[in-house]
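K.L.:
build me a model:
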Amino acid sequence: MTNKEYESYYVPSQSHWPIVGAVALFMIAFGAANYVTDLSKDQSGYGGYLLLAGIALVIYMLVGWFKDVIRESLAGKYSHQMDKSFRQGMSWFIFSEVMFFAAFFGALLYLRVFSVPWLGGAGNNAATGAVLWPDFVAQWPLLSTPDGTTTTAMGWYGLPLINTVLLMTSSVTAHFAHSALLNNNRKALKSWLGLTIILGVAFICFQVLEYSHGYSEEMRLFLDSGVYGNTFYLLTGFHGMHVTLGCIMLIVMWFRILKGHFTPENHFAFQAASWYWHFVDVVWVMLFVFVYIL
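P.N.:
I've put the predicted structure just below:
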């Protein structure tokens, strides 16, 4: 029998972090709901403050909880079984993110394949289209709405293409960083990971610039510009949020590397961040194809 069959399974002591996280999430949900309600009524209330307090509490919880996990890992308390648990947990987390984006992609495809053609009289819906919107033109992107709102489609060239190149390149540099870690080349590891972070931050900056261009008087591509504006900002906005989270994860890994953490045999935290980064890269490629090109 191998030694792994006799490994002890580390059970951490009772922690207050889960209840702190639960309270923080409740504050975010309740605060966001009240904030949106106040906006719709053109009022100022406590919702925004509660939302910010919840976000601050989540950040406090994450810093404290991960600090405890890092300390336990460096102390050698985690066994091979714990490593498998971390891998399974990260795998299920990424799977949940896949389902999250699948819902939005499903909504986009439903609009393009079913809803828009039905309004144009496709199939047995000729009467429906004539009654609801007689002058409707079944095309995508949908650039005009029944109330007369018009907008402009965001092209795939320019900033979106640049961002695609940036993220695809960052996926390659992240792989090189992982390879450098496996070869115990700390200098190359710092350089490749630092370049990956720079590319990710550049992506976020260019997306902000793209949004400012979309909200200009020239394009008038707003969140409320019909289903096209809705789907465009929801898909790209949530992806931008995930890129931001991925950058934060990589930055934390970079500072840990500067402190001498991780070895070729023990570096799952870095690997988990790398998995997540590759995931957001793949999602962006799909977004670029289905939102910008097709």
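
K.L.:
for the rest of this, base every contact and every neighbour count on C-alpha atoms.
P.N.:
Fine.

K.L.:
which residue ranges of this protein form helices?
P.N.:
17-40, 47-74, 80-110, 116-119, 126-132, 159-182, 186-214, 226-258, 268-287 (DSSP state H).

K.L.:
which among those is found nearest to residue 6?
P.N.:
helix 80-110 (10.5 Å; Cα to Cα).

K.L.:
quick one: which of the helices of the chain is nearest residue 11?
P.N.:
Comparing the helices of the chain against residue 11 with Cα to Cα, the closest turns out to be helix 80-110 (9.5 Å).

K.L.:
give the other helices and strands that the closest one contacts.
P.N.:
Packing partners of helix 80-110 (3 or more Cα pairs under 8 Å, 6 or more residues apart in numbering; DSSP states H and E): helix 226-258, helix 268-287.

K.L.:
export those to a markdown table and append columns for mean neighbour count.
P.N.:
Converted to a markdown table, the helices and strands packed on helix 80-110 look like this (neighbours: other Cα atoms under 10 Å):
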| stretch | mean neighbour count |
| --- | --- |
| helix 226-258 | 18 |
| helix 268-287 | 19 |
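
K.L.:
can you put the ones you listed in JSON lines and add distance to residue 98?
P.N.:
Below are these laid out as JSON lines (distance: least, Cα to Cα, whole Å):
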{"stretch": "helix 226-258", "distance to residue 98": "11"}
{"stretch": "helix 268-287", "distance to residue 98": "9"}
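
K.L.:
second chain to compare with the first, below:
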Amino acid sequence: MTNIIRGNFQSHPFHLVSPSPWPIYTCISLMALTTSFVLMINKFTYVNNFLFLAFVAVIISMSFWWRDVVSEGTYLGDHTLAVQRGLYMGIALFIISEALFFLAIFWTFFHSALAPNIEVGTKWPPMGVSSINPFELPLINTILLLSSGITVTYGHHSLIHAHRNGVLHGLFWTVLIAIFFTYFQSVEYLDSTYTLSDSTFGSCFYFGTGFHGFHVIIGTAFIAVGLWRCLSYQPTENHHLGLESSILYWHFVDVVWLFLFVSIYYWGS
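P.N.:
Reported below is the predicted structural model:
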């Protein structure tokens, strides 16, 4: 069947994107961000201002890029079933790459914990490191994340069954719980007795939990955008690719936290 898209006849269901300035702007902004960050670490003068400007440039360019993607899928009808399958595959591959990233972190942790060398006192946690009690703030955060997984699933199923109030309430509570999780994680960092430079234990702990916290912040923004789009009546029960992608990403964040809690907080302590 021949489709008519923007006045052009084509005999395939795929979306051939129009020329856009946002990918190159995003690349330039990211290059400026990473360069400024490296210069900041090396204590160059006044580089903090450039770092802030680069970060703002990244947010602006990516926001305009995603705005165009939302318009293509919501208003222009470019996201056909074939396009949606490709986007689903892209999200799946992205989550797999993230899982392998965290696998490397766990590999490092267990490599050091199962056979601690003489530099850390041949014990784990190393000598002089007082680990965090897993049944205090970490347990609260675990309950919060598991609860957020329930609320976001409730919102998803409500959208499938065209129950608008359920969608809004489910996503709202998910975002609120995620904010509380991030706050408690920052409190935990402030109260911990060791730092990133305290042996391999401190490096693995902050690297793993810190990057997970970064993913939580990204997932919170992801779901918050989905909530805003639901308020604007954009997703439907048959077409909600962006929201479903954010939900899949959030479930991945939940699963990673369970592994972090069991391995680093409980077993590793």
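
K.L.:
picking up where we left off before, wait, which of the helices and strands packed on helix 80-110 of the first structure is closest to residue 14 of the first structure?
P.N.:
Comparing those under Cα to Cα, the one sitting nearest is helix 268-287, at 22.4 Å.

K.L.:
that closest one vs the second structure, average offset?
P.N.:
Following the fit onto the second structure, the mean deviation recorded for helix 268-287 of the first structure is 0.3 Å by mean Cα distance after the TM-score superposition for the first structure.

K.L.:
in the second structure, what range does that helix match?
P.N.:
The aligned range for helix 268-287 of the first structure in the second structure is 241-260, by TM-score structural alignment.

K.L.:
returning to what we had before: of the helices of the first structure, which is nearest residue 7 of the first structure?
P.N.:
Closest among these, once you apply Cα to Cα, is helix 80-110, at 7.6 Å.

K.L.:
nearest to residue 62 of the first structure, of the helices and strands packed on helix 80-110 of the first structure?
P.N.:
With distances scored as Cα to Cα, the stretch of those nearest to residue 62 of the first structure is helix 226-258 (11.4 Å).

K.L.:
once aligned to the second structure, how far is that closest one on average?
P.N.:
Compared with the second structure after fitting, helix 226-258 of the first structure deviates on average by 0.7 Å (mean Cα distance after the TM-score superposition for the first structure).

K.L.:
same thing with stretch 47-67 of the first structure?
P.N.:
Compared with the second structure, stretch 47-67 of the first structure is 1.5 Å away on average (mean Cα distance after the TM-score superposition for the first structure).

K.L.:
and stretch 225-244 of the first structure, how far from the chain's centre?
P.N.:
10 Å (Cα atoms, centre = their mean, to the nearest Å).

K.L.:
hang on, I meant stretch 151-166 of the first structure
P.N.:
Using Cα atoms, centre = their mean, the offset of stretch 151-166 of the first structure from its chain centre is 18 Å.

K.L.:
got the buried residues for that stretch?
P.N.:
Neighbour counts using 16 or more other Cα atoms under 10 Å place 151, 152, 153, 154, 156, 159, 160, 163, 164, 166 of stretch 151-166 of the first structure among the buried residues.

K.L.:
any chance of the residues you listed in CSV, plus distance to residue 82 of the first structure?
P.N.:
Shown next, in CSV, are these (distance: Cα to Cα, whole Å):
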residue, distance to residue 82 of the first structure
151, 52
152, 52
153, 49
154, 46
156, 44
159, 43
160, 41
163, 37
164, 36
166, 35
